[in-house]
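# A predicted structure for the sequence below; I have some questions about it.
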Amino acid sequence: MHPVETFELVLALLAGVVALHWAARRIGLPPATALLVGGGGLAFIPGLPPVALDPELALVLFLPPLLMDGAYYTAFGRFRRHLPGILSLAVGAVVFTTLAVGLVVHWLVPGLPWAACFALGAIVSPPDAVSARAVLQGVTLPRRLSALLEGESLLNDATGLVLFRFAVVATLSGVFSTGAAVSSFFFLAFGGIVVGLLVSAVWMFVVRRLSDQTLIIMANTLICWVAYIAGEMVQVSGVIATVVAGLVLGWYQHIIFPAQVRLRGSAFWQTLVFVLEALVFILIGFSLRGVLDRVGGIEAVSATMAVPILGVVLTVVLARFVWVFGSDGLLSALRGLGLKRARPLGMRQATVLGWAGMRGVVTLAVALTLPASMPGRDLMLVIAFAVIFATVVVQGTSLGWLIRQVRPVDQDPPAKMTMAQSEAAIAGARNDAVEAHAYAPDGTLIHPQLLEQSRKRLDIIQRYAADADTFMEGARTHFDVVLIALAAGRAELIRIHRAGLIEDEVLHDLERDLDVEELGIILQRGD
C-alpha cells in the first residue's frame, strides 16, 4: 500500500471511529463493542485493502499510553490497600486460567503438545487494560471492586507475557523448568519496578527544570514509552515499569505541575487516549479478515475449529468465576476463624468481578507473535480472536445490565471528610493566609476588599458544608444567573470582534478568562 493510501486509510478509520462511537452512544452499547464489530464489518468491504496489525508495533504503540493513563488516575491509596486482592487476580487468576485452558485444549486437541496448549492459555488468560477501561467507563462500581479491576488490568499483562514466553520456548525446545520460570518472573517484576522508579526520578529532575508548558506536556506524554522501552531493553517487564512510572506521575503531578499544565495536559492526554483506544478495537476487527483468509474462511473455522473455540471461551469465563468465588470463599473461611483483616467481597461483588474479564489488544498482539513453526498456530490465532469477540461483545455489552441487576453494595468505609468539609478546610486555610497578609506591619488594613471577600467566601462555604443539599437548592439559581451573564458577555465579545473593534489577541485572552470563569461555575454547580 502506498504511504499516501495508508494515511488516507487512517483518516477514514478515524472518521469511522467517530461514527461508530456516536452510534454506540445512541443505542446504548459500550463503544468498545461497536468499534470491534464495526471494524470486523468494515474489513470485509469489497475493494478495501487488507490491514495487518504488526504485533510488536501494536504492543509498543498502544499498550504504554493506555497503561499509563490507567495508572496515572489510579487511586493510589485504594490500590495499596487492596494490593493482595489485585495480585491474586493479576497473578493467581492468570496462572489458574492458563492451566485450565491448557488442560481443556489438550483434551479437545490431543495432538497439540502440552507446552503449546499452555501457550494458548497464556495468550487468552490476562484480561486487558484497554478493554476494561473502555467498558468500565460507563458503569458505577463500589470503590473496592473498582480498585480490584483497575489494579488487575494494570499488572496482569506482565504475568501473561512471562507465561507465554516460557511456554513458547518449552514448545520449540522441549525443555521447561518451573523453578527457572518462577525466578524469572520475580526478576522481571522487580526489575520493572526498578526501571519505573529510575525513569520517574529522571522525569521529575527534567520537568522541574522546564519552564515551557508545551515542553512539560510533551515530556509527560513521552514518559510512558520511555519507561516501557527502557524496561524491554534491559529485559525486564516493560508493563510493570510503565505502571510504576504512571503511579509516580499521578502521585507527584499535584506538586510539580502548574495549574495550566494540568488543564492543558489533561485535555491533550484525554484526546490522545481516546484515539488510541478506539483505533485498538477497530484494528482488532480489521485483523479478523487476515486470520480468516489464512485458515480458509469462516466455513473452515466452523467445520474444524468450532469445538475447541467453544471449549476455550467457556473455560476462560468459568475459570475466572472459579478463582473469584474460590478466593472469596477462602476469605470467608478465614474471617470465620477470627482473621478480621480477611474481608470477603460477597456474592454480589464477586459476581460482577467474575463477569468483568474482557480480553483485547494484548491477547491479539501476543497471538500474532507466535512463531511460524509453532504447532497449532492457526488454531491459536482463531481462538484468540474468538475469546476477544466473545468477552468484549457479550461480557462488555451485558456488564452494565448485570451491575444494575446485582446492585453490588460498597462495603468500604467512607472517608473521614466529605467534599463539602474538604472545601471548608481549604477555604479556612485561604482565609488564614489573607488575614495574615491583609495588614501592614503597623496594623493598618491595606487590603480591605480582599479581606471582606475572603471572609464572605469562608462564611458561604461553611454554611454549604453544614447542609450541602439545602444550600445547593438556592445556590443553583444563583449559578444559573451567573452563567446567563457569562453567555451575554461572550456574545458581546464576539460582536465587537466581528465589528472589527478589537484584535484577535484580545478576543482570545478575554475568551479564555470567560471560559475559566464558566468552568469554575459549572464545577461549583456539581455538573
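Yes, it's here. Residues are numbered from 1 along each chain as shown.

# rest of the way, CA atoms for contacts and neighbours
Fine.

# skip ahead from whichever strand or helix holds residue 380 and say which helix or strand is next.
If you go by DSSP states H and E, residue 380 is part of helix 377-389. Counting by DSSP H and E, the element after helix 377-389 in chain order, helix or strand, is helix 396-406.

# quick one: residues in contact with that following helix.
Identification of contacts with helix 396-406 by Cα atoms under 8 Å, 6 or more residues apart in numbering yields 29-30, 32-33, 135, 138-139, 348, 351-352, 355-356, 358.

# the residues you listed in helices, which ones?
32, 33, 135, 348, 351, 352, 355 (DSSP state H).

# mind checking how far stretch 407-422 is from the chain centre?
23 Å (Cα atoms, centre = their mean, to the nearest Å).

# residue 210: neighbouring residues, count only.
Residue 210: 12 surrounding residues under other Cα atoms under 10 Å.

# next, count neighbours for residue 173.
10.

# where's it relative to residue 119, distance?
Using Cα to Cα, to the nearest Å, residue 173 is found at 13 Å from residue 119.

# which elements pack onto the helix holding residue 380?
helix 114-124, helix 259-295, helix 306-336, helix 361-368 (3 or more Cα pairs under 8 Å, 6 or more residues apart in numbering; DSSP states H and E).

# putting a second one here so we can go through both:
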Amino acid sequence: METITLVLVMLIAVIISSTLVRMLPFPLPLPLLQIALGAAIGMVSGWRLELDPEVFFLIFLPPLLFLDGWRIPKEGLLRDKEMILALALGLVIFTVVGVGYFIHLLIPSMPMPVAFALAAVISPTDPVAVSAIAKRVPIPKRLMHVLEGESLLNDASGLVCLRFAIAATLTGTFSASEAAINFVQLALGGIAIGVAVTWGITRLKEWTSRRFGEETGAQILISLLIPFLAYLAAEHLHCSGILAAVAAGISMSYTELSGRALAVTRVRRTAVWDVLQFALNGMIFVLLGEQLPGIIAGASQVVRETGYHEPIWLVLYIVVINLALGALRFAWVWLSIRFTLYRRRAEAPRSLWRVAATTSVAGARGAITLAGVLTLPLVMNDGTPFPARDLAILLAAGVIIMSLVVASVFMPILLKNGLDLPAEPEHQSEMDRARDIAARAAIRAIEKATHDMSEGRPDADRYIEAAGRISDLYRYRIDNRAKPDEDEDRQNAAKTEEIERQLRLAGLRAERDELFRMVRRKRLEEEVARKLIREIDLMEAQQSG
C-alpha cells in the first residue's frame, strides 16, 4: 500500500512541476524542477520506492523508445544520416572506451567493467530535456533533427553496451570479438522481431476491423501493448529488446500510412500517448530526486570505505566526468562535421566551432540515462553486492543534473545570434500544394457522393445544393490558401445539416486518403503530412461527434 501511495504522490509531483515551471518568472528546465520535487518527497516522507531493475527497465523504456521511433521525422534521419550515425554509433563507442578508462583511472576503487557500464549509460542524450531548456531560444530544425536522430539510435547502442558491461562484471570475462558478434546478432535479431511484431499485430488488427468493425479503446490498448510485446519477445529470444522497441516504433509509423484507422482512433490515441510520455518522463526525474538522499548516503559510504577521498570529492568527480564527456563530444562533432563537409566538397560554416559547441552542449542526459543506471544488478552471481552500484548511480545522476544546468545556461548564449546551418526545406509551399491536391480530391469525392446519395430521390436538389456549398469551401481553399469556416455552412433544417455533415465527412476522408497516398509515393514529407492529417482528423472527429 505504501508503494502505491508513493507512486500516486510522485504523479502529483509531476503535475505540480508542470504548473510551477510556467509560474516561475525565470526559465527553469522542467526536469530540474521535477528532480527537486522528488528530493523533497524523499527527505520529508522517508519513503523509498524499490523496484527490481528488470521491472523498472520494462516499465519505462519500451514505451518511450517506441514512441521516439514512431514520431521522429524519417526524412530528417535520411537527410543527415551520416552525421546521425557518427554521433549515435561512433561517439557512443568512443565515449564508452574513452570515458570508461578515464573513470577507472579517476576512481580506482570502481572496477573496470563497472566504469565501462557507467560510461555506457551516460552516453545516450535526451532531446526532450534539451527542447524543454531551449523553449525560449528555439533550436534550429536541422540541428534538432540531428539531435532527435542521435538520441533515437544512441539509446539503443548505449544500452546494448551497458548490457555487455554488466555481463562482464558478473562473469569476470570479456572478449571484444565475441562482443562484436553478439552485438550484431542482438541488433539484427531485435530489429527483425520489432518489425515482425508490429507488422503481424497491425495486419491482424486491420483484418479484424474490416470484418467486425473497429473499437477505438481496443485499438489504443493494442498500440500501448506493442512495445512491451516486442521487448519481451526479443528478450525471450536473447536479442535486444531495446532495438526491438525502437524498430517496432519505426514500423508503426510506416504501417499507419495505410490510413485505415478511424479518425477518432488516431485523435484519442495521440492524446493517450502524449499523456503517457509526459507521465513516464516526469516520473523518471521525480524518481531520481526521490532516490537521491539514499544514493548520496550509499555512495559516500563506498568512498569512505575505499580510503581514497572524502565524500566532498564526489562533486569533483561529477564535474570532471562532465568535462571529459564534453571534450570528447566536442572533438567528435567537430571532426565529424569536417569529414562530412570534405566528402561532400562543401564549405565549412563560418562559425564551425560554435556549431560544434552547441551540438556538444545540447547533449544533455536525461530519462534514458537514469532508467539505464537503475537497472544495474543489486547483487553478483554469488550473492555479494554489486560493486560500486550506489556510486555509479550517484555519478550518473550528477551527470544528468549538471548537463541540464550547463545546457540551460549556455544554449541560449550559443543560439542568441543563430547558427550558420544549411536551411531546412521550406514546408509552407509544400503544405499549400498538398492542401490544393487534397481539396481537389475532396471535390471529386463530394461530386461522386452527391450522385450516389441523390440518384432517384425526389429531394435530389437538396443534395446538389448542399454539395455545392461544401465544394465551394474547398474551392475557396484552393483560391485563397485558407481553411474553410465550418460554422459558415450551418443550416437550420436538421435534414440539410445531416446531408452536409455526411458530405463533409466524405471530403475529409478523401483529403486524408490523398495525403496518405502522397506520403507512400514519396511526394510529401511525413512530418508535413502528419500535421495536415491531424487537422483533418480533428475536423472529422468533430463532425462524427
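Yep, it's here. Please read all numbers here as calculations on a predicted model, not as lab measurements.

# quick revisit: okay, the angle between the helix holding residue 380 of the first structure and helix 259-295?
130 degrees (axes from the mean of the first three to the mean of the last three Cα atoms, to 10 degrees).

# ok now helix 377-389 of the first structure, how far from the chain's centre?
24 Å.

# all helices of the stretch 151-300 of the first structure, in order?
Secondary structure of the stretch 151-300 of the first structure (DSSP state H, counting those that start in this stretch): helices at 178-207, 213-233, 238-256, 259-295, 298-304.

# how far away is the residue sitting furthest away from the middle of the second structure from residue 32 of the second structure?
The C-alpha centroid of the second structure is most remote from residue 458, which lies 55.4 Å away (Cα atoms, centre = their mean). The gap separating residue 458 of the second structure from residue 32 of the second structure is 68 Å, by Cα to Cα.

# alignment lookup: residue 228 of the first structure to the second structure.
Under the alignment (TM-score structural alignment), residue 228 of the first structure pairs with residue 231 in the second structure.

# now do the contacts for residue 47 of the first structure.
Contacts of residue 47 of the first structure (Cα under 8 Å, 6+ apart): none.

# meant to ask about residue 99 of the first structure
118, 121 are the contacts of residue 99 of the first structure under Cα under 8 Å, 6+ apart.

# so which strand or helix has the one residue sitting closest to the centre of the second structure?
With distances taken as Cα atoms, centre = their mean, the residue of the second structure nearest its centroid is residue 68 (3.0 Å). Assigned by DSSP H and E, residue 68 of the second structure falls within helix 53-71.

# right, and the helix or strand after that helix?
helix 74-79.

# report the buried residues of that following helix.
74, 76, 77 (16 or more other Cα atoms under 10 Å).

# give the next helix or strand downstream of it.
helix 81-85.

# after superposing, tell me the mean distance of that following helix to the first structure.
Helix 81-85 of the second structure, aligned to the first structure and superposed, deviates on average by 2.5 Å (mean Cα distance after the TM-score superposition for the first structure).

# which part of the first structure lines up with that helix?
So in the first structure, the equivalent range for helix 81-85 of the second structure is 83-87, judged by TM-score structural alignment.

# residues near residue 174 of the first structure, how many?
12.

# quick one: map residue 252 of the first structure onto the second structure.
In the second structure, residue 252 of the first structure lands on residue 255 (TM-score structural alignment).

# any idea how far that match lies from residue 516 of the second structure?
Applying Cα to Cα to residue 255 of the second structure and residue 516 of the second structure gives a distance of 11 Å.

# more neighbours, the two?
residue 516 (22 against 15).

# I'd guessed the more buried one sits against residue 257; true?
Yes. The pair residue 516 of the second structure / residue 257 is scored as a contact, 5.6 Å apart, by Cα atoms under 8 Å.

# ok so, going back, list the contacts for the match of residue 252 of the first structure?
199, 202.

# same thing with residue 305 of the first structure?
By Cα under 8 Å, 6+ apart, the neighbours of residue 305 of the first structure are residue 379.

# what does it align to in the second structure?
Using TM-score structural alignment, residue 305 of the first structure lines up with residue 314 in the second structure.

# ok so, going back, compare the helices and strands packed on helix 377-389 of the first structure and give me the one nearest residue 97 of the first structure.
helix 306-336 (5.6 Å; Cα to Cα).

# coming back round to it: need the contact partners of the helix holding residue 380 of the first structure.
36, 120, 123-124, 288, 291-292, 294-295, 301, 305, 308-309, 312-313, 316, 358-360, 363-364, 367-368, 370-371.

# give me that answer again for 6 Å
309, 313, 359, 360, 367 (Cα atoms under 6 Å, 6 or more residues apart in numbering).

# mean deviation of that helix from the second structure?
Mean deviation for helix 377-389 of the first structure: 1.9 Å (mean Cα distance after the TM-score superposition for the first structure).

# distance of residue 325 of the first structure from residue 3 of the first structure?
Counting by Cα to Cα, the gap from residue 325 of the first structure to residue 3 of the first structure is 51 Å.

# ok, those two, which is more surrounded?
Of the pair residue 325 of the first structure and residue 3, residue 325 is the one with more neighbours under other Cα under 10 Å, namely 20 against 8.
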